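Engineer: quick one, structure for this:
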Amino acid sequence: MAVTTDIVATYRGPAAVIRKLLGQGTREDRALIYVMAGCLIVFVAQLPRLSRVAHLTGQDFQMLMGGTLLAWVFIMPLVLYILAFLARMVGRLLGGQGTGYGARLALFWAVLASSPLILLHGLVAGFIGTGPALTSVGVIWLCAFGWFWIGGSLAQERAAA
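Structural biologist: The predicted model follows:
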């Protein structure tokens, strides 16, 4: 099944998608692609906002873009690996039966699956700016990301026996 189809299915039920992905076997290359693609999409989503900031403040757009690229494409995947490790430790303390790969997959998939909302957030930030619309889209993204991550984490903690 295509990744886009899985992303749409995640909005209906993240646990089923994570179980399906886990059923395909342990594939660290797939997890790495998910986190890199998700972080790259988040970087692209920041470009309209950065363009607005550069225009309004007179800052150099290239510098803003370079810093955001460093943060999202090089540093954030490492942070997400650490966060997945911590989530797995919490799962283990709570008696979960999941794996480190499952914890990484749940988090990385949550980032990738929620990326359409991040793209919308970037567009709102770039074209409308700060205000209730941006806050609303941010809250919707945060809720969706949390639902995907928690639902996927619970599914992977229950999946292994």
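Engineer: only C-alpha atoms from now on, for both contacts and neighbour counts.
Structural biologist: OK.
Engineer: in which helix or strand would I find the residue nearest in space to the middle of the chain?
Structural biologist: Central residue of the chain (C-alpha atoms, centre = their mean): residue 111, 1.1 Å from the mean position. Under the criterion of DSSP states H and E, residue 111 resides in helix 100-113.
Engineer: give the contact list for the closest residue to residue 6 other than its chain neighbours.
Structural biologist: Distances taken as C-alpha to C-alpha, 6 or more residues apart in numbering place residue 17 nearest to residue 6, at 6.6 Å, with adjacent residues excluded. Contacts were defined as C-alpha atoms under 8 Å, 6 or more residues apart in numbering; by that measure residue 17 touches 6, 9-10, 152.
Engineer: ok so, going back, okay, now the nearest residue to the residue nearest to the centre of the chain once chain neighbours are set aside: neighbour count?
Structural biologist: Nearest residue to residue 111 in three dimensions, chain neighbours excluded: residue 38, at 5.5 Å (C-alpha to C-alpha, 6+ apart). By the criterion of other C-alpha atoms under 10 Å, residue 38 has 25 neighbours.
Engineer: secondary structure class for residue 38?
Structural biologist: helix (DSSP: H, G, I helix; E, B strand; the rest coil).
Engineer: want to put them side by side, so please do this one too:
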Amino acid sequence: MSIALDILRTYRAPREVLRRRIGSREREDRALAILMGACFLIFVAQWPRLSREAFMDDTVAIDGLMAGALFGWVIIAPLFFYTLALLVHWGLVAFRRASTGYMSRVALFWALLAAAPMWLLSGLLTGFIGETPATSMVGVLALGSFLVFWGSGVVEIAKRPVAAQE
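Structural biologist: Below you'll find the predicted structure:
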């Protein structure tokens, strides 16, 4: 399946798409590719806002802002998300759910990638019109879509039968 079509389908049926994305075999390379793609798209979403900040304040160079965002989203954020997925996995195991670390990672990483178009829209609006209540609302919708996708993914993992782990 196409990534773009799966992202669109996630807005309609997130659990079904995640079920298909987890698949029958663990593919850590796919999980990492999903995470890095999501982090890169969210980094790209920052460009219009950073450009506006550099234009409005001439004491701050655009290259410094971009370097900081790049370091944060492409180096630090993946480490944070791997840690967060591990904590969620441990929580599911503590409640005796049929979870694997891979399933927990894919649920989190896919939620990030599926919500990335909302982050791109938020960054674009903030770059063009600045920080307004409308751009804040789009940011809240982006965060909300991520949380809904991730929550439905965790529910999907938690409802799997214990035999699915083996």
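Engineer: post the TM-score for the overlay when you can.
Structural biologist: Scored against TM-score structural alignment, normalised by the length of structure 1, the superposed chains reach a TM-score of 0.96; 161 aligned residues with a C-alpha RMSD of 1.0 Å.
Engineer: follow-up on the earlier one: what subset of the contacts of residue 17 of structure 1 is buried?
Structural biologist: Buried residues within the contacts of residue 17 of structure 1, defined by neighbour count using 16 or more other C-alpha atoms under 10 Å: 6, 10, 152.
Engineer: the last one and residue 21 of structure 1: what is the separation?
Structural biologist: Using C-alpha to C-alpha, to the nearest Å, one gets 10 Å for the distance from residue 152 of structure 1 to residue 21 of structure 1.
Engineer: ok, the first one next?
Structural biologist: Relative to residue 21 of structure 1, residue 6 of structure 1 is positioned 9 Å away (C-alpha to C-alpha).
Engineer: please enumerate the helices of structure 2.
Structural biologist: Ranges of helices in structure 2, per DSSP state H, are 3-10, 14-22, 28-45, 47-56, 62-70, 77-94, 101-129, 133-158.
Engineer: please work out which of those is packed deepest.
Structural biologist: For the helices of structure 2, ranked by mean neighbour count under the definition mean count of other C-alpha atoms under 10 Å, the leader is helix 101-129 at a mean of 23.
Engineer: tell me the angle that helix makes with helix 3-10.
Structural biologist: 90 degrees (axes from the mean of the first three to the mean of the last three C-alpha atoms, to 10 degrees).
Engineer: helix 101-129 of structure 2 vs structure 1, average distance?
Structural biologist: Taken against structure 1, helix 101-129 of structure 2 registers an average deviation of 0.4 Å after superposition, with mean C-alpha distance after the TM-score superposition for structure 1.
Engineer: identify the spatial nearest neighbour of residue 49 of structure 2, chain neighbours not counted.
Structural biologist: residue 127 (4.1 Å).
Engineer: so that neighbour makes contact with residue 54?
Structural biologist: No. Between residue 127 of structure 2 and residue 54 there is no contact under C-alpha atoms under 8 Å: 10.8 Å.
Engineer: and the gap between residue 94 of structure 2 and residue 17 of structure 2?
Structural biologist: Distance, residue 94 of structure 2 to residue 17 of structure 2, by C-alpha to C-alpha: 26 Å.
Engineer: swap that for residue 81 of structure 2, sorry
Structural biologist: Distance from residue 81 of structure 2 to residue 17 of structure 2, by C-alpha to C-alpha: 20 Å.
Engineer: what does residue 112 of structure 2 give?
Structural biologist: From residue 112 of structure 2 to residue 17 of structure 2 the distance is 14 Å (C-alpha to C-alpha).
Engineer: same question, residue 95 of structure 2
Structural biologist: 24 Å.
Engineer: now swap in residue 124 of structure 2 and tell me
Structural biologist: For residue 124 of structure 2, the distance to residue 17 of structure 2 (C-alpha to C-alpha) stands at 27 Å.
Engineer: kindly report the same for residue 46 of structure 2.
Structural biologist: Taken as C-alpha to C-alpha, the span from residue 46 of structure 2 to residue 17 of structure 2 is 27 Å.
Engineer: kindly report the same for residue 119 of structure 2.
Structural biologist: Residue 119 of structure 2 is 20 Å from residue 17 of structure 2, by C-alpha to C-alpha.
Engineer: which residues does residue 157 of structure 1 contact?
Structural biologist: 91, 96-99, 102.
Engineer: just residue 159 of structure 2 next, same as before
Structural biologist: 97-98.
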